[in-house]
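Chemist: everything below, folded, please.
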Amino acid sequence: MLEIEGIRKEFPGVVALDDVQFRLRPGTVHALMGENGAGKSTLMKIIAGIYTPDRGTIRLRGEEVTLTSPLDALEKGIAMIHQELNLMAYMTVAENIWIRREPRNALGLIDHRRMSRMTQELFDRLNIRIDPDVEVGELTVAARQMIEIAKAVSYESDVLIMDEPTSALTETEVEHLFAIIRDLRAQGIGIVYITHKMNELFEIADEFSVFRDGKYIGTHPSADVTRDDIIRMMVGRDITDMFPKEIVPIGDEILRVENLTVAGVFHDISFSVRKGEILGLAGLVGSGRSNVAEALFGVVPATSGRILIDGQEVTIASPVDAMKAGMAFLTEDRKETGCFLILDVLENMQMAVLRDAHVKGGFVDQKAVNLRCEEMKAALRVKTPTLYERIENLSGGNQQKVLIARWLLTKPRILILDEPTRGIDVGAKAEIHRLISRLAGEGVAVIMISSELPEVLGMSDRVMVMHEGHATGILDRSEATQVSIMELAAR
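Modeler: Prediction:
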């Protein structure tokens, strides 16, 4: 159905794709694997008409084509669901799905009632339970992901590209998505599936291709290889331990939270974290995990309850208060609440440290800041030609590394990480996990929120589980299992 030959794409200072190839057969799911910066998303954006290749050929149904724009690709039967969601928050669900294709009445005006009905029919077909008339800005990240999927399906394309479609979904929602994918595959649609999650590859993909550093490595049926084989192809080396959790001395209590409440969101949350401890926060989407983190950091101040640091009660009414108290917070959505996309890597990385320690006579000591940012870039292996590259040109995983670097530069005593490895490849995940363990070993108290239970179980000293705004239990590492966590998460 789709053939790619000899594609090359360069950006300033970077060869993103170097003579790569790719083939997609009808009625199959073809997974595309590789580390962040391997070129996966760049190739998909070429196929979707967003980028123009410097050279190479694209054949669609046997005929050579030139894709001049996303609209051109859509009209030729290629739809893409992007890793970074592209919905318009202040428009309704129906308006987002049918934009530019709105049904019209006899007067040529948009027929909103019919558009809502069309959306409901689409959702019924896909078994999606979302109100077509609600504004997208009121919905969770997971709900927005399902809308993106429904929008792509609505084009009835022959080729459907999914870039990390499960990054914000719960296990139940992932199963729902897989049911949709199997139905589309049965209809003869060819699906390109980009993921960093190995279990998804073996569950849904018929075959897979691996890219590394912008080059094509190989293609194999998924039934013929093991997880270790794929990792070896992706990173060019063995990764012996995905969760390099180190047993470090647990020190004195540094943070205590008592009956923390944000009215209408979560209630009476109490827990403590000690120096060197990693406290995992688990629960289904909508349980309130991220809301607790936001309240701790002053993004949405608590309406009642107490926060104590080193036994002293503190008032955290804003992120500035939290930073002064020694906290750092990596948010869940890097695009919406993390990156300044039009600024460069240096500006994004230094954003949180341009305070008194780096100001002399009213001017920023830029030389000192640049040196620290270069050191952090090297330590986290951020793939960028220079610190002056715009962050929007980096892969999603490298953007995440820049945000982690931003907060590590503040040398926090309490580090809150909300989905720290979302959209990050298997090699980089191990690096991030190793870094978290190292920070704990240096006495940092870490609160880690993750939707991936193996990550929570592998990295946490204790796990607090939440359900619908309430803490349903705290488990020690020795007693925490996937079963015990899910029992508490689904109460």
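
Chemist: please make it C-alpha for all contacts and neighbour counts, starting now.
Modeler: OK.

Chemist: for the nearest residue to residue 110 once chain neighbours are set aside, give its distance to residue 133.
Modeler: Closest residue to residue 110 apart from its sequence neighbours, by Cα to Cα, 6 or more residues apart in numbering: residue 104 at 4.5 Å. Counting by Cα to Cα, to the nearest Å, the gap from residue 104 to residue 133 is 17 Å.

Chemist: swap in residue 460?
Modeler: 41 Å.

Chemist: neighbour count winner among these two?
Modeler: Neighbour totals were compared for residue 460 and residue 133, and residue 460 leads with 23 against 18 (other Cα atoms under 10 Å).

Chemist: my read: the more buried one touches residue 279, true?
Modeler: Yes - checked against Cα atoms under 8 Å, the pair residue 460 and residue 279 is within contact range at 5.5 Å.

Chemist: list the residues that contact both of the two?
Modeler: Shared contacts of residue 460 and residue 279 (Cα atoms under 8 Å, 6 or more residues apart in numbering): residue 448.

Chemist: doesn't residue 435 fall inside a helix?
Modeler: Yes - read with DSSP: H, G, I helix; E, B strand; the rest coil, residue 435 is one of the residues of a helix.

Chemist: strands of the stretch 1-150 of the chain, start to end?
Modeler: Using DSSP state E, counting those that start in this stretch, the strands of the stretch 1-150 of the chain run over residues 2-11, 14-24, 29-33, 55-60, 63-65, 78-81.

Chemist: residue 358: which of these is closest?
Modeler: strand 14-24 (31.4 Å; Cα to Cα).

Chemist: in terms of contact, does residue 38 touch residue 213 like I think?
Modeler: Yes - here residue 38 reaches residue 213: they are 4.4 Å apart, a contact under Cα under 8 Å.

Chemist: compare those two (neighbour count), which wins?
Modeler: Set residue 38 next to residue 213 and count neighbours by other Cα under 10 Å: residue 38 wins out with 24 against 19.

Chemist: gap between the more buried one and residue 394?
Modeler: To residue 394, residue 38 is 11 Å away according to Cα to Cα.

Chemist: this one as well, want them side by side:
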Amino acid sequence: MTDTILEMRGITKTFPGVKALQDVNLDVREAEIHAIVGENGAGKSTLMKVLSGVYPAGSYDGQIIYKGQEQNFKSIRDSEHVGIVIIHQELALVPLLSIAENIFLGNEQAKGGVIDWDETRDGARKLLSMVGLKEDPDTLVTNIGVGKQQLVEIAKALSKEVKLLILDEPTASLSEKDSAALLDLLVEFRRQGITSILISHKLNEISKVADRITVIRDGRTIETMNKEQISEDRIITSMVGRSLDDRYPSRTPQIGEVVFEVKNWSVYHPQHRDRQVIKNIDLNVRKGEVVGIAGLMGSGRTEFAMSLFGKSYGQKISGEVFLHGKKIDTSSVGKAVSHGIAYATEDRKTYGLNLIDHIKNNTTLANLGGVSRFGVIDDLAELDAANDYRKKTNIRSSSVYQVTGNLSGGNQQKVVLSKWLFANPEVLILDEPTRGIDVGAKYEIYTIINQLAAQGKAILVISSEMPELLGITDRLYVMNEGRMVGEMPTAEASQEKIMRAIVRAEGKAS
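Modeler: Okay, the predicted model is just below:
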């Protein structure tokens, strides 16, 4: 019989006015991959914060038994001391330090109180190779994308003598290729005797690697399934309390004339003036059309979108942007917004929201003129607008005065969408709109996208999940190494065709 490494018994955690966890039970066996699933706000991350000491002993009720001994962790250091390491969904890296410095931060490779930089760099290279990252250890974290930053977080966790590794949405920012490599890494850890707890909304990944799955709903344990019992339908039913007959809501497209067009768009790297990141891209989106951009991580999709939206990325930007056939100036964010272009960033916590402010102020941020009179904000008009969009996008909160940072990921994403919907754009660029969101909230986001398309909006969706692009778009572009290497109607597309376009392009380049 496999030994149990961890038991959590009767865990109850209460915040002011909210019972986040109620009598939750969890047992994890040695050298297994144990997945925890549930909708956003179900209590998964809260449970892991209790386990790791983020919420110290005494702030919750219940018992934690690790390797047969009851534990009362007062901090993360206490849990790490016994081999429990957690990688949070929110990245905890220092942007202006190097990758190597971040990996060994708090665990410096020193001799006689002096950091050994050769050992630091060599150790970082070994750890980076374990997670499939080929970056120079001296590269500043601020100069790499959010997906690569996630891999640095994982490398940092591996630098510690980990026995139980907790990963909260580790593949949320990764391409399918990099996600597969990470899952293979977890399988390898299992062979080495390392136990992993995996929190993920990607049910196909969980079904592939998990030995057992525990479902949490509304702060309670619903059930634990063994590998032979796992199916996506059963997981979804347990998670949301109902079956989702179709993962993607159906719609009948009503596609009109070209609304948005980009011609010969080129962008150079913000730090390296001679490195061309975006190479002569042509693209168009029609009225009522949902167009997807597929590509591997590093293909340039986000850089392209950011450079279009007020030149938020890059330098030496050239090319033309047309709206309804007329050339427009998008050289600043204000100008882009004034022309009816909205960009919902992939990194909602850093660029999409003011996390310390409430829903009301976030909702109107991109269109303050819509709630102002003679340059003065009308508080009642702002309140009406926020309540209206809270209802339209089904934001689950106590009120529009709830602090945005305290919302679940899915509800934060709905606030981002509300902000841009209130600005009433003609063109919406949605960069990873469902990253880190559960299947129930994803369905709601897809429904909102469908409604916007039905209103005649031109919508451009960037996503690392190919099934998502195939499920919600009308037409697809394929991007690789800063170029558009394929275009096809979604009805004629498949994951194989997309990958074939990428591989063919790489073959021509080599």
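
Chemist: report the TM-score for the pair.
Modeler: The TM-score (TM-score structural alignment, normalised by the length of structure 1) is 0.96; 489 aligned residues with a Cα RMSD of 1.5 Å.

Chemist: now tabulate the strands of the stretch 1-150 of structure 1 in JSON lines and tack on distance to residue 253 of structure 1 and mean neighbour count.
Modeler: Compiled in JSON lines, these are given as follows (distance: least, Cα to Cα, whole Å; neighbours: other Cα atoms under 10 Å):
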{"stretch": "strand 2-11", "distance to residue 253 of structure 1": "49", "mean neighbour count": "18"}
{"stretch": "strand 14-24", "distance to residue 253 of structure 1": "46", "mean neighbour count": "18"}
{"stretch": "strand 29-33", "distance to residue 253 of structure 1": "42", "mean neighbour count": "27"}
{"stretch": "strand 55-60", "distance to residue 253 of structure 1": "59", "mean neighbour count": "17"}
{"stretch": "strand 63-65", "distance to residue 253 of structure 1": "63", "mean neighbour count": "12"}
{"stretch": "strand 78-81", "distance to residue 253 of structure 1": "44", "mean neighbour count": "26"}
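
Chemist: could these go into a markdown table alongside distance to residue 95 of structure 1?
Modeler: Below are the strands of the stretch 1-150 of structure 1 laid out as a markdown table (distance: least, Cα to Cα, whole Å):
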| stretch | distance to residue 95 of structure 1 |
| --- | --- |
| strand 2-11 | 31 |
| strand 14-24 | 32 |
| strand 29-33 | 29 |
| strand 55-60 | 30 |
| strand 63-65 | 31 |
| strand 78-81 | 17 |
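
Chemist: which one of these lies closest to residue 188 of structure 1?
Modeler: Closest of the strands of the stretch 1-150 of structure 1 to residue 188 of structure 1 is strand 29-33, at 10.3 Å (criterion: Cα to Cα).

Chemist: and residue 250 of structure 2, what does it touch?
Modeler: Contacts of residue 250 of structure 2 by Cα under 8 Å, 6+ apart: none found.

Chemist: before we move on, back to that, which neighbours do residue 38 and residue 213 of structure 1 share?
Modeler: Common neighbours of residue 38 of structure 1 and residue 213 (Cα under 8 Å, 6+ apart) are residue 16.

Chemist: what does residue 437 of structure 1 align to in structure 2?
Modeler: When structure 2 is aligned by TM-score structural alignment, residue 437 of structure 1 is paired with residue 450.

Chemist: report how many residues lie close to residue 124 of structure 1.
Modeler: As a burial measure, residue 124 of structure 1 scores 12 neighbours (other Cα under 10 Å).

Chemist: so how far is residue 117 of structure 1 from it?
Modeler: From residue 124 of structure 1 across to residue 117 of structure 1, the span is 10 Å (Cα to Cα).

Chemist: cool, residue 357 of structure 1 as well?
Modeler: Remark: distance between residue 357 of structure 1 and residue 117 of structure 1 (Cα to Cα) = 58 Å.

Chemist: okay, those two: which has more neighbours?
Modeler: residue 117 (14 against 10).

Chemist: which residue numbers in structure 1 go with the helix or strand where residue 337 of structure 2 lies?
Modeler: In this assignment (DSSP states H and E), residue 337 of structure 2 forms part of helix 333-338. Using TM-score structural alignment, helix 333-338 of structure 2 corresponds to residues 319-324 of structure 1.

Chemist: quick one: that stretch to structure 2 mean distance?
Modeler: Here stretch 319-324 of structure 1, set against structure 2 after superposition, deviates by a mean of 0.7 Å using mean Cα distance after the TM-score superposition for structure 1.

Chemist: can you list contacts of that stretch?
Modeler: The contact list for stretch 319-324 of structure 1, computed with Cα under 8 Å, 6+ apart, reads 296, 297, 298, 299, 315, 316, 328.

Chemist: list the contacts for whatever residue of structure 1 lines up with residue 282 of structure 2?
Modeler: Aligned by TM-score structural alignment, residue 282 of structure 2 pairs with residue 270 of structure 1. Residues near residue 270 of structure 1 by Cα under 8 Å, 6+ apart: 256, 257, 258, 259, 260, 471.

Chemist: need the counterpart of residue 44 of structure 1 in structure 2.
Modeler: Residue 44 of structure 1 maps onto residue 48 in structure 2 when the alignment is built from TM-score structural alignment.

Chemist: please list all residues in contact with the counterpart of residue 235 of structure 1 in structure 2.
Modeler: Matched by TM-score structural alignment, residue 235 of structure 1 corresponds to residue 240 in structure 2. By Cα under 8 Å, 6+ apart, residue 240 of structure 2 lies in contact with 38, 39, 217, 440.

Chemist: gap between the equivalent of the first one over in structure 1 and residue 195 of structure 1?
Modeler: With TM-score structural alignment as the criterion, the equivalent of residue 38 of structure 2 in structure 1 is residue 34. Counting by Cα to Cα, the gap between residue 34 of structure 1 and residue 195 of structure 1 amounts to 9 Å.

Chemist: between those two, tell me which one has more neighbours.
Modeler: Applying other Cα under 10 Å to residue 34 of structure 1 and residue 195 shows that residue 34 carries more neighbours, namely 28 against 25.
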